[in-house]
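A.B. asks: Sharing a model prediction with you, sequence too.
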Amino acid sequence: MVQHDTSSSSDENTGPNIPDIPAKGISTGKFRLVGWAVDTTGRRLIDEIVQIAGYTPNDTFSQYIMPFSDLSPFYSRKHNIRVFNTIRYRRLKDMRTGQFLKTKSEISALTDFVQWLEKVKGDAEGVILIFYELKKSVPGMLLEALRRNNLLERFEKICKGFANGYSIAKTKCQSSTKTHNLKVMVQILLGRENIDSANANDRASAVYDIAVHLAQGEREEIEGSTNKITTGTEPDLIEMVCPYTNPISAEEEEIEGFKVLLQRQNTFRPVFRDFLRASASERQHASRLRRLLAMNNINYDKLKEAYEQGAKDGLDKILKEEIANAKEEDLNELLDILDRYFDPDKQPVKPKTPWRNNKYNRGPRPRSFGNRRSNSRSKGNSDSKGEECVTDNNTSTEINTSTDNTASTETSPRSEEKVKVEVPTD
């Protein structure tokens, strides 16, 4: 069973899905480079692919996939698409053109993609898929989707690994530019101004062209050759890409390690339960603190044992000794949250009020109307409070009522009837 983080998929800044581990590289061979890009519903392993695209100079592939879940507002704006639900069907719509898109199921689209890769491979030893991401997540998502649909074994016979174009561009252009995102690289290296970064098909072609441009530049500097790279199988291009390629086996090892990390991270859900139910900023902050603990091999049981042995000092010791990559303010916040959670005599740390966190709500907090009791209609035409006393030989009753010019069955809490009954003792 696939383990996954349960935080919101709209939390884009919660960090990469797969830890950023350098590519192991593969030996140079007769491979074919294919530009590849996907649009997804999120960055978790459980999220789905909405569009998958591939590019070579001689052939292209692009297919939309109907996801089981709806897109969050963040990813709907990012990809400019939206899921429309009706009683009889679900459809995917392009928000810019207003047209409905032709979609397939996940298994049909992935089967077509694998068949297209088999055709593109031809007589080469294998295919290298090059993508472009600052924080790597899509290779793991593709492998999980292929595993769900029993296509992974067939895919492994075709694809030799994944190469991150961002790592290549950052290494080759480190001295010339400080920003290496896709749009900037397309403008600087390719001279294009109108790239549609929201479309996976355009990104796939741009990633391929950037790799070709960098390889062509190295060839001209070293050999002085002016022959252009046209097929994607040229030795100079493959030789440049292979050191940045992570083989399929290494990607699967990273996925398994990430699942273990998620299991360790999810042990802290009782501690951060209130934060994960709060606003998006609070969820992101709590996810970052949980990941900080999990990445340093700290789980819930370990912290509980430390508190039972040394109370707050025990927690402080284990946090400072085993977390070396954290800021002091994060350690102090973690210590306060954990100490208040494990100590039953202290009040747990609560997230900030969502109303105050919302940048659009700058006015006063709306009035909170509690349960009100309706009294009998007001009597009389007086604007001031009246007081009636009813007495007899056995009881004394004092009634305070509020009256106004209009009859009402509901009054404010201060003007409710107050009845005081005194029973004489013998």
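C.D. replies: Okay, I see it.
A.B. asks: hey, let's count contacts and neighbours off CA atoms from now on
C.D. replies: Noted.
A.B. asks: which residue ranges form the helices in the stretch 301-426 of the chain?
C.D. replies: 328-342, 354-357 (DSSP state H, counting those that start in this stretch).
A.B. asks: take the one below as the second:
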Amino acid sequence: MRLNKFVPSAMTRREDYTYKNKNTEMTNNSEEQQTSSSTEETIVEVVIQPPTPEAKVEFDASPAVITTQPAQPMPEHDDSIAVVMWEATVTGRRLIDEMINLGSFYVAQEEKAEGHDFNEYVMPYGKLPLNVIRNYNLRIVDTGRYRMLKEIRNNRMLKSKSEVAACNDFASWLIKLQKDNFPDKKIVLVFFEPRHSKILQLFQALERFRLLDDVNKILLGCVNGWDLLRQQVHDLKDEHRMVLKALADHHLGVDTPLESAVQRAQALHKILRKVHGGRINTGVLKENLISCDHLLEQVKKIKEELTKEAQWRPVFADMFRQGIKPRRRAGFLRHMLVESGITYVGLTETFKDKKDDGVVEVIKENIKGKNEADVEEVIKLLNQHLAQPDKPVRRGSGRRAPRTRSLCTATDLEKQQPASKIEPEENNNDPVKVIMDVIPSTPAVLSEV
């Protein structure tokens, strides 16, 4: 059987071609309709209006010129001021701490002027703290009969005086310096410290020893060199690097001595002179001047705050006898009470009338904006103390108890021994025995043989 292949005729080919053409025309028409609709939607008419006369005036106006303010010039040099550097070595930052070394330095602004320095050591009543021994190379030698200051590195004994004599010598040196070198000028003391602690100790000592009236006649005020260098030195912006050692290493050299107070005063003078361009600008010092009355007011204010803190001593006495963490905590809580204005006497009277509820009311009324845990701890401590004022509050510190001697007494030892072995005590206060010991015995007369 023979199979016949299907061969499409010409009619079928023509129909397929016409069908394809119709489909392509329909697709083209649909695309044209879509593009026309999209173009109609996106076309926006823009009408350009002629410029108004006001706009012409603004366009024709010249552009504004930005002017910068000129830098403020440096103040002029004041010839009525003499700059004297002052430094001290102290045992701490409190007013109760002691001064160990007083040093001062003065040199005229001329290039080849002779310098005048003052350096004296003071024998402190207490022991030197460890930071003073390490930083300033000093220690106290106690022989039993007398005490001496000694330099550890040079193994040299230092001549020291009392605080009264050292302050008197410093005041006399300032008066003589002003009288001999610049009788028509006033003195400005320049010190260097971020906190005004050393200079306050000096003014407290001068006021205590009645030397401040004589010093105020020649003293115009004080200037903190730390503030001056912080404003003008731009390469040491960090405050922790704004110490005299770092500044001396940067400007003067690594081997600059800074152990004694007079050496630090000389280094401060050289640094200020270099920063100011070879001559210390006294006009800048006058702008940053601190008056003597202001320093005395600060001393008075600190003493008043210490008096307010002392009234809370019975409450926090036990915490201050413990380690460093309880002591810091006690200081923080005590400062919070002092800052609020609550007095110990008033709180005691409130506790007698209203007991614990009265203490809670007073604390929450006066202490606001503080942490609730701190307020609750203060309330707990006050209630425990006021309930039993004679019994201190005990808190565990984790420290080892101090070693004590044996509690065995002499009577216990006597009970352990038999009565026959106990020797009676010798009575040295017997008048008959004392007289017999004093009167010498008459020598025997030897007969000649």
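C.D. replies: That came through fine. Computed from a predicted structure; not experimentally measured.
A.B. asks: check contacts around the corresponding residue of the second structure for Ala294 of the first structure.
C.D. replies: In the second structure, the residue paired with Ala294 of the first structure according to TM-score structural alignment is Val338. Shown in contact with Val338 of the second structure (Cα atoms under 8 Å, 6 or more residues apart in numbering): Glu305, Lys308, Glu309.
A.B. asks: Give the helix, strand or coil label for the last one.
C.D. replies: Okay, so that is Glu309 of the second structure. Per DSSP: H, G, I helix; E, B strand; the rest coil, the secondary structure class of Glu309 of the second structure is helix.
A.B. asks: Check the alignment and tell me where it lands in the first structure.
C.D. replies: By TM-score structural alignment, Glu309 of the second structure lines up with Gln265.
A.B. asks: Leaving out sequence neighbours, find the closest residue to that match.
C.D. replies: Distances taken as Cα to Cα, 6 or more residues apart in numbering place Ala294 nearest to Gln265 of the first structure, at 5.1 Å, with adjacent residues excluded.
A.B. asks: From Glu282 of the first structure, how far off is that neighbour?
C.D. replies: Plainly put, Ala294 of the first structure is 18 Å away from Glu282 of the first structure if you go by Cα to Cα, to the nearest Å.
A.B. asks: before we move on, the earlier item: so among the contacts of Val338 of the second structure, which ones count as buried?
C.D. replies: Listed as buried from the contacts of Val338 of the second structure are Lys308, Glu309; burial here means 16 or more other Cα atoms under 10 Å.
A.B. asks: Run a quick neighbour tally on Thr353 of the first structure.
C.D. replies: Using other Cα atoms under 10 Å, Thr353 of the first structure has 11 neighbouring residues.
A.B. asks: Could you find the counterpart of it in the second structure?
C.D. replies: In the second structure, Thr353 of the first structure lines up with Ser397, judged by TM-score structural alignment.
A.B. asks: residue contacts, that match?
C.D. replies: Gln322, Gly323, Pro326.
A.B. asks: So what's the residue count around the first one?
C.D. replies: Neighbours of Gln322 of the second structure under the rule other Cα under 10 Å: 16.
A.B. asks: could you list every residue that touches the residue mapped onto it from the first structure?
C.D. replies: Structural alignment places Gln322 of the second structure opposite Ala278 in the first structure (criterion: TM-score structural alignment). Residues near Ala278 of the first structure by Cα under 8 Å, 6+ apart: Pro351, Pro354.
A.B. asks: And Ala278 of the first structure, how far from Asn357 of the first structure?
C.D. replies: 10 Å.
A.B. asks: Quickly list what's touching both of those two.
C.D. replies: With contacts taken as Cα under 8 Å, 6+ apart, Ala278 of the first structure and Asn357 have no neighbour in common.
A.B. asks: In the second structure, what range does the longest strand seen in the first structure match?
C.D. replies: What stands out as the longest strand in the first structure, according to DSSP state E, is strand 31-40. Aligned by TM-score structural alignment, strand 31-40 of the first structure falls on residues 81-90 of the second structure.
A.B. asks: Just give me the mean distance for that stretch relative to the first structure.
C.D. replies: Aligned to the first structure and superposed, stretch 81-90 of the second structure gives a mean residue distance of 1.3 Å (mean Cα distance after the TM-score superposition for the first structure).
A.B. asks: hmm, who's touching that stretch?
C.D. replies: Residues outside stretch 81-90 of the second structure that contact it (Cα under 8 Å, 6+ apart): 97-108, 132, 182, 185-192, 198, 260-262, 264-266, 268-269, 282.
A.B. asks: Show me how to select, in PyMOL, the buried members of those.
C.D. replies: Command for PyMOL that selects the buried part of these, burial taken from 16+ other Cα under 10 Å:
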select buried, resi 97+98+99+100+101+102+103+104+105+106+107+108+132+185+186+187+188+189+190+191+192+198+260+261+262+264+265+266+268+269+282
